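just the structure for this:
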Amino acid sequence: MTTASKPRSAYEKWQDGIDKAAGNAEWDIYDCEIRMAINEFDRHLSGTAGYFRLDWQLVKAMIWVETGAVSKKWRSNPMQIGNPGDPGLTSFLTGNEGGSLILPPVWQGRLTVGTASSFVSHNIRAGIGYLLMRMANFAIKNVPDTDTRTYEVTVKVGDNLDKIARTQGTTIESLRQLNPGAHMLRPGQVLKFRKAAMRKVIVGWKFITPSSVATYYNVGDSMYAKKLDYALSIIRKGKAAVCTQ
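Reported below is the predicted structural model:
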């Protein structure tokens, strides 16, 4: 009597598909698009605190996990962002959560819900942008205006720092920096100010690893980090595509 073999798990079957992807040109067709997109984000975000270059092969592994060349979505929506009922794309494009700080200026207005769900180049940038938005640490801070001139305003009856800041296009923080002794205002007092505003800014970044991608990008797949690790190990062994600049 022979012992029946143990049925293969869903994860093992998925691994079989990834193993077959190695060396299959169809699974590598987005290499240059991914690298081009990451270069755009890198140039845009390189000046933010603590930013480090995104690993393009990790993004490729995300695409392999999200869809893969055998999926119907491979030719339109490989990163799966923008699917019906998925709030990720909307949250990124509205800018309420900081997406407008992440998306390179050249894509502002070009990348939409419609295009991100239909065109691969847009979908890849939407996925990368959403990932970076989730990995960024934001804070509301005093941001000086491009107008660096120092102005003066005379305090009137009923004025306070908040009222003066709002009417003069500056912030309480900026007023206090230029007028350290202005704890109690009096009519006739002259205050210095510079144009400024309180805005959301990027103050740092989380480490981007398969585990953190699974936490902040993916929802619902408990095996996501494990799959990313496996896909990435296969991709690392392959040859990188030669891309023209």
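
every contact and neighbour count from this point should use C-alpha atoms.
Will do.

mind checking the SS state of the closest residue to Ala21 other than its chain neighbours?
Nearest residue to Ala21, sequence neighbours excluded (Cα to Cα, 6 or more residues apart in numbering): Trp27, at 6.1 Å. When classified by DSSP: H, G, I helix; E, B strand; the rest coil, Trp27 comes out as helix.

what about the helices in the chain?
10-21, 31-45, 56-66, 88-94, 99-102, 113-116, 120-135, 161-168, 172-178, 210-216, 224-237 (DSSP state H).

my guess is Val201 contacts Phe138, does it?
Yes: judged on Cα atoms under 8 Å, Val201 makes contact with Phe138 at a distance of 5.5 Å.

list the residues that contact both of these two?
Gly98 (Cα atoms under 8 Å, 6 or more residues apart in numbering).

can I get the helices of the chain in CSV with mean neighbour count?
Converted to CSV, these look like this (neighbours: other Cα atoms under 10 Å):
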stretch, mean neighbour count
helix 10-21, 13
helix 31-45, 18
helix 56-66, 23
helix 88-94, 18
helix 99-102, 20
helix 113-116, 18
helix 120-135, 24
helix 161-168, 15
helix 172-178, 18
helix 210-216, 18
helix 224-237, 18
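
got a list of contacts for stretch 97-104?
Contact with stretch 97-104 is made by 40-41, 44-45, 91-95, 108, 129-130, 132-133, 138, 200-202, as judged by Cα under 8 Å, 6+ apart.

one more to line up against the first:
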Amino acid sequence: MQFSSGKKLIIACKVAAHTLTEGMVMAMQAPTRTGFERWQDGVSKAVSDAKWNSWDCEIQMAVHEYNRHLCGTSGYVPLDWQLIKPMLWVETGAHDPQWNAKPMRIGVAGDPGLASLLSGNEGGDLIVPPAWIGRLTMASVRTIPAYNIRAGIGYLLMRMAHFKYRSVLRADPKVYEIAVTLGNSLDKMAKAQGTTIDTLKELNPTATVLRPGQVLMYRKASVQKAITSWRPFSAALIAERYNGGGDLNYARKLDYALSMVRKGKVALCAR
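Coordinates of the predicted model:
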């Protein structure tokens, strides 16, 4: 059977319309993938990509330095370097331009974290290992990846620590004596002798009322900020304390990235 050119055109249009309709139905039926699911796809492929392991040795070295420095603080549990690696994957990732400059993104424009760490006002001076005090600067952290990693870990630890001002004895073990004079108070005596009220009270528990001529013992001490305890490390707390709520999926991403890290190969690092 042969069709005229007009009939052929009508049939072709009907076929095209049917094909278009089927395509639209399939598109409508296909579920829309969320941003988190698309991110998951990318991270799932990272396990077999060697570029995503490029900072493993630097992370291990940095975490070891912090663990050695903080191991004597109250309640400190050694940090697992494999918890830091997924943070780099969540913050940047091997295909992000920041991967080779600021892999933990601390110090990027608008981020207050680096200034908080370096100021010392929030306890950063107690967190950062002595060898890195002065080496971590605004300029170095923003340009040297190894420094950025250490600053990021330091900021995380600073935000996970509990601090408190308390009386700290100085290295001098000698016990001194001082006689109370008229008008003296524990506060005045502590300031004059380079000690603290708490130290005076501890060494003189019966001196509840001061009398001229009374002799008190004291040791050299000062009031200092100290680390008293630590928050538990969890994806939710890291999202809150490090990311600050900027990414609502941060905790989910961190948990997923950690599961991928656990499955992947670890870079061989020189000891």
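
quick one on the thing from earlier: what do we get in structure 2 for the residue nearest to Ala21 of structure 1?
Under the alignment by TM-score structural alignment, Trp27 of structure 1 pairs with Trp52 in structure 2.

ok, its match - contacts?
Ala46, Trp89, Gly93, Ala94.

the second one reaches Leu258, doesn't it?
No: Trp89 of structure 2 sits out of contact with Leu258 when judged by Cα under 8 Å, with a separation of 9.2 Å.

can you tell me how far Gly152 of structure 2 is from Arg142 of structure 2?
From Gly152 of structure 2 across to Arg142 of structure 2, the span is 11 Å (Cα to Cα, to the nearest Å).

so what sits against both of those two?
Common neighbours of Gly152 of structure 2 and Arg142 (Cα under 8 Å, 6+ apart) are Ile106.

for whichever residue in structure 1 pairs up with Asn243 of structure 2, which non-adjacent residue is spatially closest?
Here Asn243 of structure 2 is matched to Asn218 in structure 1, going by TM-score structural alignment. Closest residue to Asn218 of structure 1 apart from its sequence neighbours, by Cα to Cα, 6+ apart: Tyr224 at 7.3 Å.

list the contacts for the residue nearest the centre of structure 1?
Centroid-nearest residue in structure 1, with Cα atoms, centre = their mean: Leu132, separated by 2.3 Å. Listed by Cα under 8 Å, 6+ apart, the contact partners of Leu132 of structure 1 are Ile102.

and whatever residue of structure 2 lines up with it, how far from Ser167 of structure 2?
In structure 2, Leu132 of structure 1 lines up with Leu157, judged by TM-score structural alignment. Distance from Leu157 of structure 2 to Ser167 of structure 2, counting by Cα to Cα: 23 Å.

same question for Tyr218 of structure 2.
For Tyr218 of structure 2 relative to Ser167 of structure 2 (Cα to Cα), the value is 13 Å.

just Val223 of structure 2 next, same as before
The value you get for Val223 of structure 2 to Ser167 of structure 2, if Cα to Cα is used, is 4 Å.

shared neighbours, the two?
With Cα under 8 Å, 6+ apart as the test, Val223 of structure 2 and Ser167 both reach Thr196.

so what does Met189 of structure 2 match up with in structure 1?
Looks like Met189 of structure 2 aligns to Ile164 there (TM-score structural alignment).

what's near enough to touch that match?
Contact analysis of Ile164 of structure 1 by Cα under 8 Å, 6+ apart lists Thr170.

ditto for Ala94 of structure 2
So Ala94 of structure 2 contacts Lys51, Trp52 (Cα under 8 Å, 6+ apart).

separation between the aligned partner of it in structure 1 and Tyr230 of structure 1?
Counting by TM-score structural alignment, Ala94 of structure 2 corresponds to Ala69 in structure 1. Going from Ala69 of structure 1 to Tyr230 of structure 1 by Cα to Cα gives 17 Å.
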